[in-house]
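> quick one: sequence and predicted model below, then my questions.
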Amino acid sequence: MTTGDHPDDRSDDRANDQANDDPNVRPDDRHDAAPDLRILGDRITLQPSGYVEPAPVVGEGKEEALMKNMARFRSEPLRFLREVSLHVSGTGWRAYDDVIGQPIFYPGFSEHIKTQILGAPLLQNKIAQLADMRVAVEEKEGLLNPADKDFLAKKTQRRAILVQALHEVAEKLTDNMICKYDSRPFIRGAYYLVSQLLLRAYHQGIHVSSEEVLRLRKVAEQAARNKQSIVFLPCHRSHVDYVSLQLICYRLGLALPIVVAGDNLNFPLVGAFLQRAGAMYIRRSFGDDQLYTTLVQTYIDVLLQGGYNLECFIEGGRSRTGKLLPPKFGILNFVLDSLLSGRVEDAIICPVSTQYDKVIETEGYVTELLGVPKKKENLADFLTGGSSVLSLRLGRVDVRFHEPWSLRSFVNEQVARHSKIPSAVHVDWTDMKNQVVRQKLLRTLGYKVLADINAVSVVMPTALIGTVLLTLRGRGVGHSELTRRVEWLMQRVRAKGGRVAHFGNAPLADVIERGLEVLGKDLVGVIDGVAERTYYAEDRFQLSFYRNMTIHLFISEALVAAALYTRVKQGGGPAMQDIPYRDLYDQVLFLSSLFRGEFIYSSEGLDTNLERTLSGLEADNVIFIERDEQGAITKIGLSDAERAAGRENYDFYCFLIWPFIEASWLAAVSIMGLTPPLGEKDDIWIQVSKAHASAQLLGKTLYHQGDLSYFEAVNKETLKNSYQRFEEEGIIQVVRSKDTRIPPRLRLAPEWCPGRDEATGRLRASGRLWDFIEKIASSRREGKNRRDGATVSTRVVALADRLGRRLFEEAVKGEEAKGKKGQGAVAARLTSEEEKGLSKSVREQKRRRRLEGRAHL
């Protein structure tokens, strides 16, 4: 296989035509796997059908560099000028003509889309409805007097004025929102410019699976014939995500997707550039703006009805922790509504995984997770950040496409499946207007997409190295041991059905060396001058981002290991560390429910997953299982072989989950401090953001005092997820105002409040919440004072109480200030309207929990 650049661009076109149009290269015409597609710089090469890659890994496909080796002026001035001239002239594939999909990049495209949006019946009806509602309000308030003899004429005139005003607002909002695919020369230049920038930072290129992209082209051809949209749903770890997908679609001749982006990116110059390159801007929050909500729905309708490709991030914002976030249902809800309402016949869903050797933004993520407010995007930071990127060497980007599937077929399958399942609450699953049906479909859709992304994700060498370094006991690890454990982890990843990034025929030692070089000495420290070169985690917090890229593969094993640890941590002989099956089952059930918002589980259910996980651990000789005469499991314990090996494999699974257990324990301890002080009623509400900040402060203090083992347990996102989980279970109650200027507030649910000593006012380490904390703590890692329960029940709880009292004092002072000034401060007590909303919310949560039929805390 050649890797250089072809001297004659005419052969580029021939290769491109062969890859794009020759029916002989399509997957369904092959007897084995699709041919390799190597795209380097400006050349596409198809490998001969008889080519066999040395030592292939079954099921992982062939991964190829899609874009690489862009010429640089200083080193290759002639080639650089040639590349520029080819892009300017639009020679060969660079012309971006005859793409697969609906027509885009022609003068008047955005005006055509805007006309369709503003003329859509859905938007017209909403404008008419809003105008009628406003006229009714004005009539009620006496601004329109029914007693006037020309009342009907005035009412009609006023309505017409309101309709015109709403049209003008809608037109302005539409212009700011829609992407503007009007200029093909612009996108050719943008492709070249962005490629130059991106491939200097990710110097090993963008890699794809040839089998997956050829399959995607075939699906795109069918979708184009049916005038159906492909909805790309990628994971989101970096701003590079949407750039890389746009570049891939451009290079493969697919119609570029329109990318849903937050309006925080719409700042001067950059915002306009991104909008012309495919960004559609939407607000982060819609509030009660009915016109804006309908406008977004109408735009989605127009795109799906026209068969234009769409891209939105299933997680909403970027993951600051490295693992998949729970699905956000905003845009997905609009897409599903288009289908369920009948305004759109079908759409093709394509989950996408984007993995990096190193993510550009991780350093900034760490500061955000430690509580430093996120800076608003601006041009100065964009330019300075871009210039520094040019000097980075971040390895490569690997993009994987799950097999696309029909949204209509998914809905039909779900309706048929749920209609057959008996339920305590009668629901007509064929009623697409039923909100219970819609919410169930939406939630199932979101988690299916996440599972599909996990299924095609590849594990990068940096993730392997980061995982090994953070799952070993001791300060550091020698080079030979690091290599051994990385090789073991690669085997485990594959055994779990995961994929490891290919590096051709490069020896594992070279791959590890390359990964260490990309991570850099700021993340992985090196000790020379000793008997063996030794590596250690320099920045554990930032390195945890890469460890979290592998945790989804082993979450079941990690939960079992943590449940078994409730006995292992008690010490004593091996027999004393064995656990009855029922106790293990209960703790796994508790932990899996606790982390329901953190991890993506198999949809087969706890019993099936647990049985398969235990069998796998037994086969790996990590545990032994004792069964009765009927074959039922009665007892589980660590195997003799695992003990003889120093528990290294068992510890690996524990180290994966312990930081998350610590974070949940910290969040639970922090809400103990939300117990109202003596003499204070439970009607004082604390700002959610202040409660989160107080929990972080508590965690940092406990970490430095030795009561918390993992500093990453204080990260904001994990704490927020824990608070969200506690809200779902009714442990805390949260009130969100319709007024966006009033932040969300919370309190500890009265039935969960622990008691206080009547004489001293101190919190009692007893009651429902304390038992809950102790159940989490039973799976925590053993550490300083960990066996002395009195330490936690006195000093730690006292510290949480002290911070909680400070929150109450600030809330009361804010209430008093609000009473004096009349504005400016956040109310610590609820209005009667908010109390009614709270009662309704509590009832709705109980109803939702009953409908879901899930295990609860």
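Okay, I see it.
> all contacts plus neighbour counts: C-alpha atoms, from now on.
OK.
> contacting residues around the helix or strand containing Lys448?
Following DSSP states H and E, the helix or strand that holds Lys448 is helix 435-456. If you take Cα atoms under 8 Å, 6 or more residues apart in numbering as the criterion, helix 435-456 is touched by 233-235, 314, 324, 326-329, 332-333, 336, 351-353, 400-402, 411, 414, 427-429, 431-432, 497-499, 552, 600, 602.
> so how far is the lengthiest strand in the chain off the chain centroid?
Counting by DSSP state E, the longest strand found in the chain is strand 348-356. Offset of strand 348-356 from its chain centre (Cα atoms, centre = their mean, to the nearest Å): 12 Å.
> after it, which helix or strand is next?
Immediately after strand 348-356, counting by DSSP H and E, sits helix 362-369.
> another one to put next to it:
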Amino acid sequence: MSHDGDAVDDANSSAPDLQILGDEITLQPSGFVEPKGIVHDEKEEALMNQSPRFRSEPLQFLREVSLYVSGQGWRAYDRVIGQPVFYSGFSENMTSMVLSAPLLQKRISQLANDRLAVEEKEGLLNKDDKDYITKRAQRRNTLENSLLEVAEKLTDNMICKMESNAFIRGAYYLCMQLVTRAYHQGIHVSSEEVLRIRKVAELAAKNKQSIVFLPSHRSHIDYVSLQLICYRLGLTLPVVVAGDNLNFPVVGAFLQHAGAMWIRRSFGDDALYTTLVQSYIDTLLQGGYNFECFIEGGRSRTGKLLPPKFGILSFVLDSILSGRVKDCIVCPVSTQYDKVIETEGYVTELLGMPKKKENLADFLSNGPSVLSLKLGRVDVRFHEPWSLRKFVDNHLSKLSSIPPSLDTDHHNPEVRAVREKLLRALGYKVLGDINAVSVVMPTALIGTVLLTLRGRGVGKEELVRRVEWLTCRIRAKGGRVAHFGNAPLSEIVDRGLEVLGKDLVGVVEGLAEPTYYAVDRFQLSFYRNMTIHLFIYEALVSAAMYTRIKRGGGPSNQDIPYEELRTQVGFLSSLFRGEFIFSGAGLAANLDTTLRGLEADHVVRLDRDENGNIATIGLSDEERKAGRENYDFYCFLIWPFIEASWLAAVSLMGLTPPAGKNGHVWVEEAKAQNSAQLLGKTLYHQGDLSYFEAVNKETLKNSYARFQQEQIINVVKSKDSKIPPRLQLDPSWRPSRDPETGALLAEGKLWDFTEKIASSRREGKNRRDGATVSSRVLRLTDELGSRLFAEAEEAERKGGKVPSRLSKEEQEALDHNVESARRKRKLEGRAHL
């Protein structure tokens, strides 16, 4: 739905939601706050409906179960919109089509020929033998049969097995019970979007085209909720791409029969497996079967969208580019939660604890505790679907020339460049579409407000006021806030506080008014990050202005010249290129739009020259009188990310070779990042870091990836999968040392880069400032870096598997990659805001 930019929407202007709760689908009125002067005759629908339980309503419970067993009405799932699934022989038919795919047959023949060439070279097949041709043909036949057997076994392990209609009815009932007991207020979708997706599905079924669902990924509930919606609305269930880490006993088989296709987390150089996955995806898309994969790859541990992963997307793209598939329909999907089940586990992972492997024991032990939770509701939103063929043709039409063999010749640099451009455009369009339809939940509103206020806590009245302000700002930015009928805002805030619970938000009783405060800021930041994409431009501009505002003094002393602002905004936007999704309009256009918006909101004052161009920018008088609360809001959103980037940059100083070393030692990338995290924890507890969430592993990894793109660090990946990636600080970025003491000096290219980030960091309150800060921080990072170098050399001396030096082949590959990256960066020398 489009928004006209008004601060507050008419609550009845939006389409109503559908609430799915067990056997009931309820139309929920739109709107967040009751509009003044409007009287409603209809009664508000209760959100707390529950499916009958055996203990309290045994007869109703048994009746509902019998309806699923017998397949009454919609439960029969025998008149779906789309291709037929859940019939006996489905898996056998699918396996046969995959194994007979020309692409797979060609690959098997090629691999057999390659093996024959090796055997001939090794003398296992003698060309001078009088029966050479017969023996070669027999050997080829043996090799091809063996490869086909391997392919058949791999196919059986991989493909989904939608065999039984009775099974899916039972699976639906079981999953619905589990989900709606944990999320006791049900699954909500937009009625407008449901009607649209049904029409699209009918047309796609007629044309035998697949709908490719590309959802956001924050929880394991994501794919369950989408399957439940498709089943309940009579759409063919999509085949869901899932990592084989979830394929553990009992649960793995259950999911595979409910629509999961298992793939390895890494394909390596396995040509047969890669072709098999491509053939299976081709078969699904050629047959018009719905398909689902997660655009972000894994689950987001931070609450915001992750950069797109192109693995499965590249297979789908190849199906279209090759012409093996005429077209498919792309449908981006956003799934939002009042509370995500896994956030507590995410925090431990982000703080450096290794991810726990999924297993049946944990699944069973966690089940009862999940059922007793009161996690609110799930909101699923569908973007308007679009043709992938039209998207590809539109982008290819803009190229001066299209290289031949675009779908097959992946070693050709021109082909790789075009494919990468297409995939990036596709990935970021999908992410933008997901953000466009995402709804902001009350818990995200509350989390955002609590983490963007100065002071220890906030009173109830002030909390409601700021939530109302944030709601208006979200709608003015074209965002959506979840529908809750016409409930008063104070009730919605109470409901959000209840869902978040006392482990996240505490309340101090016995005061003049109840005062709320963030108990677990790290976990609460997950919910704050669900709103940051709406305000990223305002946040970057505010952080750039802070380089002057932090100086204090009179208002004129805090004004910033336009060019200085533009330079800092360009620097920050480039820094966060991998963190946030930016518009493609360009720096100048986006900056102009943002400044005009902030001026209209009375946050900033724009001083123009005689030609009408913006000369200087400062805080408006209205904003100063309001205690800078709106300006501070934008700063608080971005400061934790600035802190994380500063921490990552400071940690690179420690990668300077120790005094007396020649600089040939390479350290493990994961160990360097762990060392940066340890540095961050130390600096936080010593007062040199303001935000503990700045030490989270994901943001540090993103920063390191960005530094690699900028060639501040060089990373080498070995062909041996047992050797992890290693890195080294590029010689041109290495800081110098004091010739007498050997201590790192706070000067040079890397230090200047770090200081440019630091100029937008938050000062005061939680952070000490003084002349000794730089020397103390540098001493710590140098000590941790020296440990890394010592451990790398010691491990190699003891015969470890990870060499601290590069082989000749690795050095040549590195030189080639560095030169290629340098040329690419020259071509892309532009701002990314």
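On my side now, so go ahead. Computed from a prediction, not measured in an experiment: that's the story for all the values here.
> PyMOL command to pick out the buried ones of the contacts of helix 435-456 of structure 1?
In PyMOL, a selection of the buried entries from the contacts of helix 435-456 of structure 1 looks like this (16 or more other Cα atoms under 10 Å):
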select buried, resi 233+234+235+314+324+326+327+328+329+332+333+336+351+352+353+400+401+402+411+414+429+432+498+499+552+600
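> now, the contacts of helix 435-456 of structure 1 that are in helices?
332-333, 336, 411, 414 (DSSP state H).
> so what corresponds to Arg79 of structure 1 in structure 2?
Matched to structure 2 by TM-score structural alignment, Arg79 of structure 1 sits across from Gln60.
> any idea which element that match lies in?
Assigned by DSSP H and E, Gln60 of structure 2 belongs to helix 58-70.
> list the buried residues in that helix.
Going by 16+ other Cα under 10 Å, helix 58-70 of structure 2 has these buried residues: 64, 68-69.
> can I get these in a markdown table with distance to Ser51 of structure 2?
Formatted as a markdown table, the buried residues of helix 58-70 of structure 2 follow (distance: Cα to Cα, whole Å):
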| residue | distance to Ser51 of structure 2 |
| --- | --- |
| Glu64 | 9 |
| Tyr68 | 13 |
| Val69 | 16 |
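> among those residues, which one sits closest to Ala821 of structure 2?
Tyr68 (58.2 Å; Cα to Cα).
> report the separation between the closest one and Lys161 of structure 2.
21 Å (Cα to Cα, to the nearest Å).
> for Asn126 of structure 2, same thing?
From Asn126 of structure 2 to Lys161 of structure 2 the distance is 45 Å (Cα to Cα).
> of those two, which one has the most company?
Lys161 (28 against 16; other Cα atoms under 10 Å).
> aligned partner of that one in structure 1?
Here Lys161 of structure 2 is matched to Lys180 in structure 1, going by TM-score structural alignment.
> wasn't that match part of a strand?
No. The assignment for Lys180 of structure 1, made by DSSP: H, G, I helix; E, B strand; the rest coil, is coil rather than a strand.
> contacts for the longest strand of structure 1?
Outside strand 348-356 of structure 1, the residues that reach it (Cα under 8 Å, 6+ apart) are 223, 228-236, 241, 395-407, 449-450, 452-454, 456-460.
> turn the buried ones among those into a named PyMOL selection, would you?
Applied in PyMOL, the following selects the buried portion of the contacts of strand 348-356 of structure 1 according to 16+ other Cα under 10 Å:
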select buried, resi 223+228+229+230+231+232+233+234+235+236+241+395+396+397+398+399+400+401+402+403+404+405+407+449+450+452+453+454+456+457+458+459+460
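> just the ones in strands from the contacts of strand 348-356 of structure 1, please.
230-234, 397-401, 405-406, 458-459.
> dump these into TSV; add distance to Ala561 of structure 1 as well.
Shown next, in TSV, are these (distance: Cα to Cα, whole Å):
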residue	distance to Ala561 of structure 1
Ile230	41
Val231	38
Phe232	36
Leu233	33
Pro234	31
Val397	33
Asp398	31
Val399	32
Arg400	31
Phe401	32
Trp405	36
Ser406	38
Val458	25
Val459	22
